[in-house]
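In: I'd like to go over a predicted model; first the sequence, then the structure.
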Amino acid sequence: MLLIQIIILAIIQGLTEFLPISSSAHLILVPQLSDWPDQGLAFDVAVHVGTLSAVVWYFRCEVITMARDWGSSCVQRQQTGESRLAWAVILGSIPVAVFGLLLHDLVDTTLRSPLVIAWATIGFGLLLWLADVIGRRVRDEHRLGWKDVVVIGLAQAVALIPGTSRSGITMTAGLLMGLTRTAAARFSFLLSIPAILMAGAYKTLKLIEQGSVEWLPLLLGAVISAFTAYLCIHWFLKLLDRIGMLPFVIYRLLLGAGLLYVFM
């Protein structure tokens, strides 16, 4: 891989993993539109490791507290501290794990079409705008009910369709369930930890079957994506209540329209 390709793809992954604009779509489309060779599975794994390390580090205090209280709740058989939120993250991660295993062949082949990405980008972008407009925005992530968690978890499974955006669809569901913008984003980011971990583990197993890899481009990609993702999470949460979802909706509509123009 060229150095410029490594840098650009790593930055794109770091930004798009947590913004509601679909990282998978961008990683698929950029090589196609730039005539670069496909970056390959190893690089995809590396940049996902980078974004995973960024979100874990950003929420490190919450993650440590949730893990501790989850362990206590298992021993005491009752909710303690942040154990409810930890259980919510676990429950919300089950649908994407199940559907990911069942549909991975379809996702890796047929659904990687630019036209699928274009329509998903537009359709789920409009749904994000609707949720932002009609959502009551009265609750934080600590007040989620189990029904809310199931809905958000099922929404995350829909993000297996390239162009949907995992963060975008989970924020959409969170807003429709009455979460504030910041709460919807925070819960989406916490949900991303097991989601990225599971996807990375699956891709790593496939990578082991392929044999040797070049480690230097992977390390560079992981570092750049981690740094970019950390900054993205910080500024997104800081500015979200001020700017809302509309800028991302507009971007999705323009991107989807551009893809339809190019590929239809």
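Out: Right, received. Where do you want to start?
In: hey, let's count contacts and neighbours off CA atoms from now on
Out: OK.
In: ok, the residue nearest to residue 119 when sequence neighbours are not counted - how many residues close by?
Out: Spatial nearest neighbour of residue 119, chain neighbours left out: residue 256 (6.5 Å); criterion: C-alpha to C-alpha, 6 or more residues apart in numbering. As a burial measure, residue 256 scores 24 neighbours (other C-alpha atoms under 10 Å).
In: and for residue 162?
Out: For residue 162, the neighbour count with other C-alpha under 10 Å is 27.
In: centre of the chain to stretch 101-110, how far?
Out: 17 Å (C-alpha atoms, centre = their mean, to the nearest Å).
In: buried ones in it?
Out: Across stretch 101-110, burial judged by 16 or more other C-alpha atoms under 10 Å covers no residue at all.
In: structure two is appended below for comparative analysis:
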Amino acid sequence: MAEACTNGVDTGFVALGYAKVAVLGIVQGITELLPISSTAHMRIVPALLGWQDPGSAFSAAMQLAALVAVISYFWGDVSQLATNTLRAVARRDFRDRHFRFSVWIILATIPIGVAGMSLSQPLNACGSPLRTLTIIGWACVVMAILLALAEIYARHRRTLEDVSFIDAMIVGIAQVGALIPGVSRSGSTLTAALALGLKREDAARFSFLLGLPAIALAGFKEVWELQKAHLSLDGWSILLVGLVVASISAFFAIWGLMRMLERFSAWPFVIYRGAIGIFLIVSVALGHLT
């Protein structure tokens, strides 16, 4: 199906209309914060239903839905971190644990910020070759293998209190992998945190807290790009529907992820990611998906 561009920005979601975008908002919200690649599902679902690809702009803007869900779910952690950091700054206590953790989060965001600006053009261009189903499929398979290795070899004994600056930077660098469609920000950071030996639920919490600035920057940047591209009023209202639906589904996705990691492990996601990746690679090779 033909690509839809608005002044060079991929805006396929506008042609889909409210109902279809609402459906994709549910899918995006659930998959954005689970380690299973929202990009893969944003390509698979429309392809299977015969719909137009909603485009990279839709996926990027949906980061704002993820931002709302993460802040809402981890409000206790976020408010405590922000409040204690401001208090530490006020009393000039720069050795305070909360202040240092906040600084680590900011520093750990620099790698993906630099990489994101450098790769913005090829990643967000209409018909970007990086959004091909084959590349997404292989990314899913590779991440499934890495997540499996983290489950097998890591001890899962450390807590959030044990996290160091080096840990934060390692997870921050791993976050850069999320720029590759199919890798998943949640998948790359959760895998890195698990590999560092954190308990599964603490690894997820660390992953989400560290990713907040990157999620916010990606979402607001895309909204700015859509503004510069003069997206129509109709386009904005369609996007708003997707954001509202995605925010609600993303909140429940976090809840499900935390329950899964607390009681079981990340193996269900390993199996699912691997299956999705193989499905994409084989389907493209056989000509069933294009």
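Out: Perfect, I can see it now. Computed from a predicted model, the values in this text were never measured in an experiment.
In: give the aligned equivalent of the residue nearest to residue 119 of structure 1 in structure 2.
Out: When structure 2 is aligned by TM-score structural alignment, residue 256 of structure 1 is paired with residue 277.
In: in contact with its match, which residues?
Out: By C-alpha atoms under 8 Å, 6 or more residues apart in numbering, the residues touching residue 277 of structure 2 are 136, 137, 138, 139, 140, 141.
In: secondary structure element holding the second one?
Out: Using DSSP states H and E, the secondary-structure element containing residue 137 of structure 2 is helix 133-153.
In: that older thread, what helix or strand does the match of residue 256 of structure 1 sit in?
Out: helix 267-285.
In: for the stretch 151-290 of structure 2, which segments count as strands?
Out: With DSSP state E, counting those that start in this stretch, there are no strands along the stretch 151-290 of structure 2.
In: hey, where'd the helices end up in it?
Out: 165-175, 185-195, 200-228, 233-263, 267-285 (DSSP state H, counting those that start in this stretch).
In: tell me, the first one lands on which residues of structure 1?
Out: On the basis of TM-score structural alignment, helix 165-175 of structure 2 is assigned to residues 146-156 in structure 1.
In: now do the third one
Out: Correspondence between helix 200-228 of structure 2 and structure 1 is established over residues 181-209, with TM-score structural alignment as the criterion.
In: pull out the buried positions in the matching stretch.
Out: So for stretch 181-209 of structure 1, counting by 16+ other C-alpha under 10 Å, buried means 181-196, 198-200, 204, 207.
In: for stretch 227-247 of structure 1, same thing?
Out: Neighbour-count burial for stretch 227-247 of structure 1 [16+ other C-alpha under 10 Å]: 227, 228, 229, 230, 232, 233, 236, 244, 245, 246.
In: which two in those are spaced the farthest apart?
Out: 227 and 246 (25.5 Å; C-alpha to C-alpha).
In: the residue mapped onto residue 88 of structure 1 from structure 2 and residue 160 of structure 2: what is the separation?
Out: When structure 2 is aligned by TM-score structural alignment, residue 88 of structure 1 is paired with residue 104. Between residue 104 of structure 2 and residue 160 of structure 2 the computed distance is 13 Å (C-alpha to C-alpha, to the nearest Å).
In: ok, residue 169 of structure 2 next?
Out: 14 Å.
In: next: residue 24 of structure 2.
Out: Counting by C-alpha to C-alpha, the gap from residue 24 of structure 2 to residue 160 of structure 2 is 34 Å.
In: how about residue 71 of structure 2?
Out: For residue 71 of structure 2 relative to residue 160 of structure 2 (C-alpha to C-alpha), the value is 18 Å.
In: between the two, who's got more neighbours?
Out: Between residue 71 of structure 2 and residue 160, residue 71 has the larger neighbour count (other C-alpha under 10 Å), namely 17 against 14.
In: which ones are touching the more buried one?
Out: residue 78.
In: alignment lookup: it to structure 1.
Out: Using TM-score structural alignment, residue 71 of structure 2 lines up with residue 56 in structure 1.
In: burial count for residue 98 of structure 1?
Out: Neighbours around residue 98 of structure 1, by other C-alpha under 10 Å: 11.
In: so the counterpart of it in structure 2 is in which element?
Out: Per TM-score structural alignment, the equivalent position to residue 98 of structure 1 in structure 2 is residue 114. For residue 114 of structure 2, the element it lies in under DSSP H and E is helix 97-118.
In: which other helices and strands contact that helix?
Out: helix 75-90, helix 165-175, helix 200-228 (3 or more C-alpha pairs under 8 Å, 6 or more residues apart in numbering; DSSP states H and E).
In: make TSV from these and add distance to residue 39 of structure 2 to it.
Out: Formatted as TSV, these follow (distance: least, C-alpha to C-alpha, whole Å):
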stretch	distance to residue 39 of structure 2
helix 75-90	26
helix 165-175	15
helix 200-228	14
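In: between those helices, which one is nearest to residue 37 of structure 2?
Out: Nearest of those (C-alpha to C-alpha): helix 165-175, 13.0 Å.
In: check the mean deviation of the closest one from structure 1.
Out: Aligned to structure 1 and superposed, helix 165-175 of structure 2 gives a mean residue distance of 0.8 Å (mean C-alpha distance after the TM-score superposition for structure 1).
In: tabulate the helices of the stretch 151-290 of structure 2 (CSV), appending distance to residue 37 of structure 2.
Out: Listed next are those as CSV, based on distance: least, C-alpha to C-alpha, whole Å:
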stretch, distance to residue 37 of structure 2
helix 165-175, 13
helix 185-195, 7
helix 200-228, 15
helix 233-263, 13
helix 267-285, 8
